[in-house]
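**Student:** Sequence below, structure please.
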Amino acid sequence: MDSAYQYNYGGCLRLDCDGMTEEYLLVDDCLTIKEEGQVLWQSPGDWRIDNFVLGDVNNDGTVDLVITLWKTGSFGSVKPFWLTSEDASCKNHLFVYRLKDKEMRQVWCSSDLDSPIVSFKIQDIDKDELFELVVEEGQYRKIAGERYELDPFSRVRTTVWRWDEWGFRLVPKEEDPHY
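**Tutor:** Just a heads-up that it's a prediction; the model follows:
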């Protein structure tokens, strides 16, 4: 899906609220963020971005860029001590970024996800003035070697995730108004 997107969040015309409008371009699975024609950030060429949303996903009062992407490997340059080599599978990930001083900075990046994300939104579902991440999850389909894709025929389920200081935690069914 190719799209151009400009976003106005709560009176803030930018992720960094400097009053200049950002332009978000998702073309051929590559996300580019521009300001006044200048490229501020572009996703790496080995990522395949399939969706993004702007919102305060971690409830710290700052707008974040939340993206879903497909990439090889699970940990990047920082691996848990028990791993001796990088994971070679290509799977789905969720990354959270923030724009500060004209530079995109990682806030949080997932390892490969157990279930790939079909779609997601940031919403206050329980009216407590804190945002949750509402996710539609599918299933993987192996296509070749260690490469996976979203199985278009798999059953989709909705889950709700809440930021919990270090990362996201699944909201139990009894607390989730979607059940």
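
**Student:** going forward, measure contacts between C-alpha atoms and count neighbours the same way
**Tutor:** Noted.

**Student:** does the residue nearest to the spatial centre of the chain count as helix, strand or coil?
**Tutor:** Taking CA atoms, centre = their mean, the centroid of the chain lies closest to residue 67, which sits 2.6 Å from it. Each residue gets one of three states, and residue 67 gets strand by DSSP: H, G, I helix; E, B strand; the rest coil.

**Student:** quick one: it and residue 51 touch, right?
**Tutor:** Yes. At 5.7 Å, residue 67 counts as touching residue 51 under the criterion of CA atoms under 8 Å.

**Student:** Excluding sequence neighbours, find me the nearest residue to the residue nearest to the centre of the chain.
**Tutor:** Setting aside the residues directly before and after it, residue 67 is nearest to residue 52 in space (CA to CA, 6 or more residues apart in numbering), at 4.2 Å.

**Student:** and that neighbour, that's in a strand?
**Tutor:** Yes. Assessed with three-state DSSP, residue 52 lies in a strand.

**Student:** Look at it and say how many residues are nearby.
**Tutor:** With neighbours defined by other CA atoms under 10 Å, the count for residue 52 comes to 21.

**Student:** What is the longest strand of this protein by residue count?
**Tutor:** Longest strand in the chain, counting residues (DSSP state E): strand 90-100.

**Student:** For the comparison step, fold the sequence that follows:
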Amino acid sequence: GLALRIFVDQEGLRAVQALSVETGPRPRLASLQAGAELLARVSPPPRRIGYVCEAQDCRSITVPWEERSGIFWAGQIDLTGDGVLETVRRTAQVVSIYQDGELVWRSPPEWKVLDLALGDPNDDGRAELMLALDKPGPNGKPTSHPFILGYRGGTYRVLWGGSAVSDPLLEVELGDLDGDAVQELIVLEKPQGGAAQTVSVWRWHGWGFSRLWRNPKGSYRDLILLSGEKGELSRISVAVQEEIE
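**Tutor:** Okay, the predicted model is just below:
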């Protein structure tokens, strides 16, 4: 069962804590595993909110709950343009590319790749990787960067390395949100000066990205895209645990 521990002082109620207990003549605290299982049954799952976008704006919509991670772990895409899919893996913040089962590229050790997306972020008709990574800045402290990695001239290389961003990147997705056959960059980022996160949509303008839209601050995780059906546009979906003013 559950017990409530209530903290009260001269000013009134200060805090309430829920504790999982094993019932009986002499109740006792449950083990961590038993407590976690009980809380999972009685605690509501975080909800998801969604957005559908047009040329310059996005509006909120209702989307179904999906227990899906927003972080990339593995996928396949034709990076070399030869019609054969390469395998891309992200393990322990390191990205590896395999061709015919053989390792052909690995991210530098100073990079910490938090997430990536497969697609065509710079709208050049070629498949690339959109990376959200941390790397040491001039003072040695980690800075957050968006990088585009592709295959050109027989080698894998950074095609575009964005400068350090003020709002660190947490998760990224690529998808055509407005039906114009051009992929937008969707980012879960952490604005400076607080614990909140925001979701933003960006568009490639030829030498970088311009922000089109950003949602209100909140506590978000697991950014995903839901494919449109029967002519519908793709939708943004993100898990939200609480609103933050």
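
**Student:** Check the spacing between the residue nearest to residue 67 of structure 1 and residue 177 of structure 1 real quick.
**Tutor:** For residue 52 of structure 1, the distance to residue 177 of structure 1 (CA to CA, to the nearest Å) stands at 24 Å.

**Student:** in structure 1, which spans are strands?
**Tutor:** Under DSSP E, structure 1 gives strands at 3-5, 22-27, 30-35, 38-42, 48-55, 64-72, 90-100, 103-109, 117-123, 132-137, 140-144, 147-150, 157-163, 168-170.

**Student:** can I get the ones you listed in JSON lines with distance to residue 15 of structure 1?
**Tutor:** Listed next are the strands of structure 1 as JSON lines, based on distance: least, CA to CA, whole Å:
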{"stretch": "strand 3-5", "distance to residue 15 of structure 1": "13"}
{"stretch": "strand 22-27", "distance to residue 15 of structure 1": "8"}
{"stretch": "strand 30-35", "distance to residue 15 of structure 1": "11"}
{"stretch": "strand 38-42", "distance to residue 15 of structure 1": "11"}
{"stretch": "strand 48-55", "distance to residue 15 of structure 1": "8"}
{"stretch": "strand 64-72", "distance to residue 15 of structure 1": "7"}
{"stretch": "strand 90-100", "distance to residue 15 of structure 1": "6"}
{"stretch": "strand 103-109", "distance to residue 15 of structure 1": "10"}
{"stretch": "strand 117-123", "distance to residue 15 of structure 1": "15"}
{"stretch": "strand 132-137", "distance to residue 15 of structure 1": "18"}
{"stretch": "strand 140-144", "distance to residue 15 of structure 1": "32"}
{"stretch": "strand 147-150", "distance to residue 15 of structure 1": "30"}
{"stretch": "strand 157-163", "distance to residue 15 of structure 1": "19"}
{"stretch": "strand 168-170", "distance to residue 15 of structure 1": "21"}
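
**Student:** and residue 16 of structure 1, which of those strands is closest to it?
**Tutor:** When the strands of structure 1 are compared by CA to CA, strand 90-100 sits nearest residue 16 of structure 1, at 5.6 Å.

**Student:** All set now, cheers.
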